[in-house]
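Enquirer: The sequence isn't on hand, but the structure is:
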């Protein structure tokens, strides 16, 4: 396998085994340099100054928008809104679309697998509008059955918020099928793609998503830059989420005329350097190729799954098929709290997640309070897996069980 770690300053010549990629990805040097270059060469307020430096900053910012548009196969750059992260993107839709369009008697569909960021905003909308929140439960393996989907979607389904990939189980949901069925009932669908953008080709046009949200930091870009895609017709009708500088055409004593898309939703000074870093991350991924990324991650996931499956007291949550985990394996160990698992692994410089993973309803549905989670990216390698498995096999012994 190629050694991609050499491209990442934090991983280069480092004993750290980083296996918390579902939380945030590492940044290649190309991304770090792009962010630095923005401040060194283009540091002016994008969209504001008409002098040369200001225009250059604007060009950097808007070219990043076009790169994102192409990356997710949107039809127009007017459909690409820069935000801080997935959470802000979803809240924008909840406040600007949800509160304006949903009413008492309507139903909002969510899966039991949703990250809290794609659940709490819809709980808020339901509470404020009188709409009903309807849960689509998964099976123990994380799958959504055709029967469950059909039973959950009805004439009152006016909105659905669905994660493309579960951050706990790594399972990819059949969003295309759900979108089609919700559209047939006259509803609108938001897709949370935070866990998918680093690992698969996301095509909003083929998917026919009405809204789609993701964070830059999940795909090797800087923290503090996120994306909301929305169909232009929907965005046009939505009121601004935030008001203030730059999102206006004119302001009088009594009111304002808002700017056209996409700037209507980008109030205040924008994250120009973050956008430059996001564009660089997209370039880096395109240079490697999504097919290469997927094949490498599939191979590593199978190696990881098979090794964990050989340890009798380790229990993997979700599917029994490694190809249905998307590089994410959440697990428990008999008699050992997940926090202790993470602490023992950390003693060996292995970083994994432990807790409820911002998905408490799912864990309760699965019958566990918390779990440890190991999550891969293409820049991991076989040595990372081997070190993890060796240490994992020693956890119970190091907890005093004598095994």
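Expert: Yes, it's here. Note that the structure is a prediction, hence the values are computed from the model and not measured.
Enquirer: from here on, contacts and neighbour counts on C-alpha atoms
Expert: Will do.
Enquirer: what about residue 249, which helix or strand?
Expert: strand 248-251 (DSSP states H and E).
Enquirer: So what touches the helix or strand following that strand?
Expert: As assigned by DSSP H and E, the chain's next helix or strand after strand 248-251 is strand 256-258. For strand 256-258, contacts defined as Cα atoms under 8 Å, 6 or more residues apart in numbering pick out 247, 248, 249, 250, 251, 264.
Enquirer: and if you look at stretch 211-219?
Expert: In contact with stretch 211-219 (Cα under 8 Å, 6+ apart) are residues 21-25, 84-86, 89-90, 189-195, 197-198, 204, 222-231, 278, 281.
Enquirer: Could you do stretch 235-255 as well?
Expert: If you take Cα under 8 Å, 6+ apart as the criterion, stretch 235-255 is touched by 47-48, 79, 92, 95-97, 100, 256-259, 261, 263-269.
Enquirer: which among these end up buried?
Expert: Taking 16 or more other Cα atoms under 10 Å as the criterion, what is buried in the contacts of stretch 235-255 is 47, 79, 92, 95-97, 258-259, 261, 263-267.
Enquirer: which stretches of the stretch 51-200 of the chain form strands?
Expert: Along the stretch 51-200 of the chain, the segments classed as strands by DSSP state E, counting those that start in this stretch run 80-83, 107-111, 132-136, 157-163, 188-192.
Enquirer: Using CSV, please lay out the ones you listed together with mean neighbour count.
Expert: Below are these laid out as CSV (neighbours: other Cα atoms under 10 Å):
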stretch, mean neighbour count
strand 80-83, 26
strand 107-111, 24
strand 132-136, 18
strand 157-163, 26
strand 188-192, 25
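Enquirer: Any idea which of those strands gets closest to residue 150?
Expert: For residue 150, the closest of the strands of the stretch 51-200 of the chain is strand 132-136, at 9.8 Å, according to Cα to Cα.
Enquirer: Below is an additional structure, to be compared with the one above:
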């Protein structure tokens, strides 16, 4: 499978700009991806031609907006192979999707229950569960990292018990780009009767996801990391589990009947979609799914794997560079530091920025990983379908400059 990279790049207007007098090299896709023209056009088109509230009006604009929004829901259902479109819940992003599960499941937990997370999580898959533990008394456990920075999956059997109610794990680490063994985790969790929530923020843009084949109970991801708008995310949940959970937000749309004494709630997905949704963002996310499908997620996966492997190969040329979890399988990102006394990752990032190269530096909202390695942060290069090996070579030249200046 081959991809026409120049044709793809031509669809992203921002790639034409310069930064500090240099052509932009955008390697911060793990934070947010750039948007193709088709997504930008869909956003403008919605506000110019279809702007109306959804599900509530009999007039033409409302019906058209509703149809476009629900069409996007069906596109996402097909994209992740959910069994039902009402298993697709619109949220503001991965963080809200995880908090939705955390806040609703907490009403089903007792102090005798246990939740398992991991040391490789983003803060948004740690802090909500700490809050749940504090609120309910449920015990919070975690799968530790090995010295190399990969999950020590051998510890999972000891952590699991008949009290385990939920395991929460990212499929790909945002900080390291490491792929985690979620299939094994799901199988072992289900053997104990526990549910599994997958943080797919860093995996959904890069690899094919089939929630039925995985048999995960929840999947959370964000639109803005997969060429869609900011402020829109997805929570997938199995129908029978979502029906067991109470509402997250109260308000319009999520109700069936309201009296001054009591309210009854709407069916899925609306039970979890209170208030006016980000209609433009939802339609824009549908356009982003179309964009990915046109290229092919398998082709994207293959091409981006080549970029990651080439980056690791080029970084390995330098004695001054330490690549984290170097021997693990990566997806979408590589994280490293310069082994130079007194040099912080931000020093490297600022020099690269002067060359027009955008990378992410710091702890990447994953401080436990940094504590594990005894460092304040890393430099992370993360990729999208529009990136090229030629850009990686420019990045490597910029890194050479950083080493000369900081060494």
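Expert: Now that the structure is in, tell me what you want to look at. Everything quoted here is computed from the prediction, not taken from an experiment.
Enquirer: picking that back up, just the buried residues out of the contacts of strand 256-258 of the first structure, in PyMOL syntax.
Expert: Command for PyMOL that selects the buried part of the contacts of strand 256-258 of the first structure, burial taken from 16+ other Cα under 10 Å:
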select buried, resi 247+248+264
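Enquirer: What is the most widely separated pair among the contacts of strand 256-258 of the first structure?
Expert: Farthest-apart pair in the contacts of strand 256-258 of the first structure is 251 and 264; separation 13.5 Å (Cα to Cα).
Enquirer: quick one: common contacting residues for these two?
Expert: Common neighbours of residue 251 of the first structure and residue 264 (Cα under 8 Å, 6+ apart) do not exist.
Enquirer: quick one: the strands in the stretch 201-350 of the second structure?
Expert: 218-222, 233-237, 255-258, 263-265, 321-323, 333-338.
Enquirer: got those as a markdown table, with distance to residue 121 of the second structure columns?
Expert: Converted to a markdown table, the strands of the stretch 201-350 of the second structure look like this (distance: least, Cα to Cα, whole Å):
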| stretch | distance to residue 121 of the second structure |
| --- | --- |
| strand 218-222 | 13 |
| strand 233-237 | 18 |
| strand 255-258 | 34 |
| strand 263-265 | 33 |
| strand 321-323 | 19 |
| strand 333-338 | 15 |
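Enquirer: Give me the residue at the spatial middle of the second structure.
Expert: Nearest to the mean C-alpha position of the second structure, by Cα atoms, centre = their mean, lies residue 201 at 1.0 Å.
Enquirer: check contacts around that one.
Expert: Contact analysis of residue 201 of the second structure by Cα under 8 Å, 6+ apart lists 94, 170, 172, 220, 221, 222, 225.
Enquirer: swap the cut-off to 7 Å and go again
Expert: 94, 220, 221, 222 (Cα atoms under 7 Å, 6 or more residues apart in numbering).
Enquirer: Of the contacts of strand 256-258 of the first structure, which is the nearest to residue 152 of the first structure?
Expert: Within the contacts of strand 256-258 of the first structure, proximity to residue 152 of the first structure (Cα to Cα) peaks at residue 264, which comes in at 34.5 Å.
Enquirer: now for that closest one: what does it line up with in the second structure?
Expert: Aligned counterpart of residue 264 of the first structure in the second structure: residue 271 (TM-score structural alignment).
Enquirer: now swap in residue 247 of the first structure and tell me
Expert: Using TM-score structural alignment, the partner of residue 247 of the first structure in the second structure is residue 254.
Enquirer: follow-up on the earlier one: same list (the strands of the stretch 51-200 of the first structure) but as a markdown table, adding distance to residue 237 of the first structure.
Expert: Below are those laid out as a markdown table (distance: least, Cα to Cα, whole Å):
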| stretch | distance to residue 237 of the first structure |
| --- | --- |
| strand 80-83 | 15 |
| strand 107-111 | 20 |
| strand 132-136 | 23 |
| strand 157-163 | 16 |
| strand 188-192 | 14 |
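Enquirer: Tell me which of these sits nearest to residue 287 of the first structure.
Expert: Judging the strands of the stretch 51-200 of the first structure by Cα to Cα, what sits closest to residue 287 of the first structure is strand 80-83, at 22.5 Å.
Enquirer: right, and residue 229 of the second structure touches residue 279 too?
Expert: No. In this structure, residue 229 of the second structure is not within contact of residue 279 by Cα atoms under 7 Å, at 11.0 Å.
Enquirer: ok, the nearest residue to the match of residue 247 of the first structure once chain neighbours are set aside - contacts?
Expert: Residue nearest to residue 254 of the second structure in three dimensions, not counting chain neighbours: residue 271, with 4.3 Å by Cα to Cα, 6 or more residues apart in numbering. For residue 271 of the second structure, the contact set (Cα under 7 Å, 6+ apart) comprises 247, 254, 255, 265.
Enquirer: any idea which of those residues is the one closest to residue 111 of the second structure?
Expert: Among the contacts of residue 271 of the second structure, and counting by Cα to Cα, the member closest to residue 111 of the second structure is residue 247, at 21.7 Å.
Enquirer: neighbours of that closest one, just the number please.
Expert: Residue 247 of the second structure has 21 neighbours, counted by other Cα atoms under 10 Å.
Enquirer: what do you get for the one 4 residues further on?
Expert: Residue 251 of the second structure: 11 surrounding residues under other Cα under 10 Å.
Enquirer: and the equivalent of residue 322 of the second structure over in the first structure, how far is that from residue 329 of the first structure?
Expert: Residue 322 of the second structure maps onto residue 315 in the first structure, with residues paired by TM-score structural alignment. Remark: distance between residue 315 of the first structure and residue 329 of the first structure (Cα to Cα, to the nearest Å) = 10 Å.
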